[in-house]
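A.B. asks: Here's my sequence, what's the structure:
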Amino acid sequence: MKEFFSIEGPFMQFFGKLWDIILLSVVFCVCSIPIITFGMNCIALYYTVVKVVLPGERHAVRTFLKMVPRNARQGLPLGILFEIIIAVLTYSLIVILHNDMGALGVFFGVVFVMLFMIVLVVMAYAFPMSARFENTIGEIVANSAFMALEHWKETTSLLILQAAFLVGMILIVYIPPIILILPGAIMWMQAKLLEPVFDSYLKEGGANHETETI
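C.D. replies: Just a heads-up that it's a prediction; the model follows:
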């Protein structure tokens, strides 16, 4: 029992990681107020979760803040790309829902919802991949699409996580404390799903000569 509650025991380890997730979630949300920085913040958050939170290391917030500017060159345009695509798809869906287009509206509604889901899945792979591998933006998007098809079980779970994140963002209006854990917890679960996938490519020598940057 004494070892259970010691600094290195599972009890303190759990609450240490929980505290890191809370701090990272708050800092992530503050840094993402300028919405164009969302992409590079996601990359920095994934890196921090993998390198600090999962192994139980210290200085999670310091690591995150250090990685944000380092990821600006690639994370900024990648994030803006996804934001533009999502904005266009969302606007298209709103137009369809507010116009009585009959069967044609149903058809295009289904098409845009499917496209929206595809974008969410590719995005779920792309930001972690940017933290894990050194590639061009085009290669990241292409490899993300490939992995999404190749690892369909993980992709299904990632899609559920993305949906949970979107629902959580809506619920923040009604239950503000959700913001204290949502981003960090979602990224922690993504890392649990994606790290075995990424490690399998590293063991094989990497797809498309990918180079690990972590």
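A.B. asks: going forward, measure contacts and count neighbours with C-alpha atoms only.
C.D. replies: Noted.
A.B. asks: what's the burial count for A131?
C.D. replies: If you count neighbours by other Cα atoms under 10 Å, A131 ends up with 23.
A.B. asks: Assess the claim that it and T48 are in contact.
C.D. replies: No. If you go by Cα atoms under 8 Å, A131 and T48 don't touch, sitting 9.4 Å apart.
A.B. asks: Can you give me every residue that contacts E57?
C.D. replies: Residues near E57 by Cα atoms under 8 Å, 6 or more residues apart in numbering: K51.
A.B. asks: Make sure it is indeed in a strand.
C.D. replies: No. Using DSSP: H, G, I helix; E, B strand; the rest coil, the assignment for E57 is coil, not a strand.
A.B. asks: so how far is M123 from it?
C.D. replies: 27 Å (Cα to Cα, to the nearest Å).
A.B. asks: Check S144 too.
C.D. replies: Where M123 is concerned, S144 sits at a distance of 8 Å (Cα to Cα).
A.B. asks: What residues of the longest helix seen in the chain count as buried?
C.D. replies: Ordering each helix of the chain by length in residues (DSSP state H) puts helix 102-132 first. By 16 or more other Cα atoms under 10 Å, the buried positions in helix 102-132 come out as 105, 109, 112, 116-117, 119-132.
A.B. asks: Second input sequence below; structure requested for side-by-side comparison:
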Amino acid sequence: MGKFFNLDNPIMNFISKLSDTLWLNILWLVTSLPIVTIGPATAALYHVTLNMADDRSVCLTADYFKGFKENFKKGTALGLVLTGLGIILGIDGYVFLRMKFVNPIWTLGFAAFIPISVLFLVVCIYAFPLQAMFDNTLKALLKNALLIGIRYLFCTISLVIIHVSIFYIAINYFTPLIFLGEGLCAFLSSYLLRPLFVSLSEE
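C.D. replies: Modelled structure (predicted):
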């Protein structure tokens, strides 16, 4: 029984890391509050969780703010670009759903809106972890996020399921799960992303 509660036990080690996501989520929420800093905050979150997934020793607060500082400039630019694109797509979606016209132009426009929105979601899923792991220009980062998301479709679907499932469960069944929120999403996602990124860096 004592061996089970030993932190060297893989299960207990995972549970210990899982509990750390509560503090990481608090740090992420606090540093994201100005909204414009949500980019470096998310990159900093993955900076820590990717190391956790690799079983590296981390100091949560110190490593988080180290990642926040290192990714502040590029992370802010990335966050603003994605936020701007998200707002545009949100307005387009609202217009398409509110103004339904039975004509070819509306049909073609709405048909194009759906895949563009999906591709935008793919970029959002990969962009911040890539920012935390690699040093790229903003243009290269967005391009790589899209290409990786399309190439590794199973991983992409799994990442979407992780995010959707956690927030669906938190909203509908177990509200306290919201306190783990994005921290938990990033932590679980990192177990899929870390080996993928290592493989890509060796190509």
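A.B. asks: All the helices of structure 2, in order from the start?
C.D. replies: Counting by DSSP H, structure 2 has helices at residues 10-32, 38-53, 60-70, 72-98, 104-133, 138-151, 153-172, 181-201.
A.B. asks: How about A126 of structure 1, nearest residue that isn't a chain neighbour?
C.D. replies: Nearest non-adjacent residue to A126 of structure 1, counting by Cα to Cα, 6 or more residues apart in numbering: S144, 5.5 Å away.
A.B. asks: what do you get for P77 of structure 1?
C.D. replies: Closest to P77 of structure 1 by Cα to Cα, 6+ apart is G39, at 7.9 Å.
A.B. asks: Could you check how many residues crowd around the one you found?
C.D. replies: 28.
A.B. asks: so what secondary structure elements neighbour the longest helix of structure 1?
C.D. replies: Counting contacts by 3 or more Cα pairs under 8 Å, 6 or more residues apart in numbering; DSSP states H and E, helix 102-132 of structure 1 is packed against helix 38-48, helix 72-97, helix 137-150, helix 152-171, helix 182-203.
A.B. asks: And these: which comes nearest F11 of structure 1?
C.D. replies: Closest approach to F11 of structure 1 among these (Cα to Cα): helix 182-203, 18.0 Å.
A.B. asks: Where does the helix or strand just after the closest one end up in structure 2?
C.D. replies: Downstream of helix 182-203 of structure 1, the next assigned helix or strand under DSSP states H and E is strand 211-212. On structure 2, no counterpart of strand 211-212 of structure 1 exists by TM-score structural alignment.
A.B. asks: which residues are contacting strand 211-212 of structure 1?
C.D. replies: Taking Cα under 8 Å, 6+ apart as the rule, strand 211-212 of structure 1 contacts 132-135, 202.
A.B. asks: nearest to S92 of structure 1, of the residues you listed?
C.D. replies: N135 (31.3 Å).
A.B. asks: Now do the contacts for I181 of structure 1.
C.D. replies: For I181 of structure 1, the contacting residues are 21-22, 25-26, by Cα under 8 Å, 6+ apart.
A.B. asks: Pull up the gap between it and N71 of structure 1, please.
C.D. replies: 23 Å.
A.B. asks: repeat for G105 of structure 1
C.D. replies: Relative to N71 of structure 1, and taking Cα to Cα, G105 of structure 1 is found at 40 Å.
A.B. asks: try K203 of structure 1
C.D. replies: 25 Å.
A.B. asks: could I get the helices of structure 2 as JSON lines with distance to G2 of structure 2?
C.D. replies: What follows is those, written out as JSON lines (distance: least, Cα to Cα, whole Å):
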{"stretch": "helix 10-32", "distance to G2 of structure 2": "11"}
{"stretch": "helix 38-53", "distance to G2 of structure 2": "24"}
{"stretch": "helix 60-70", "distance to G2 of structure 2": "27"}
{"stretch": "helix 72-98", "distance to G2 of structure 2": "44"}
{"stretch": "helix 104-133", "distance to G2 of structure 2": "36"}
{"stretch": "helix 138-151", "distance to G2 of structure 2": "43"}
{"stretch": "helix 153-172", "distance to G2 of structure 2": "31"}
{"stretch": "helix 181-201", "distance to G2 of structure 2": "27"}
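A.B. asks: Find the one among these with the highest mean neighbour count.
C.D. replies: Ranked by mean neighbour count under mean count of other Cα atoms under 10 Å, the helices of structure 2 are led by helix 38-53, which reaches a mean of 27.
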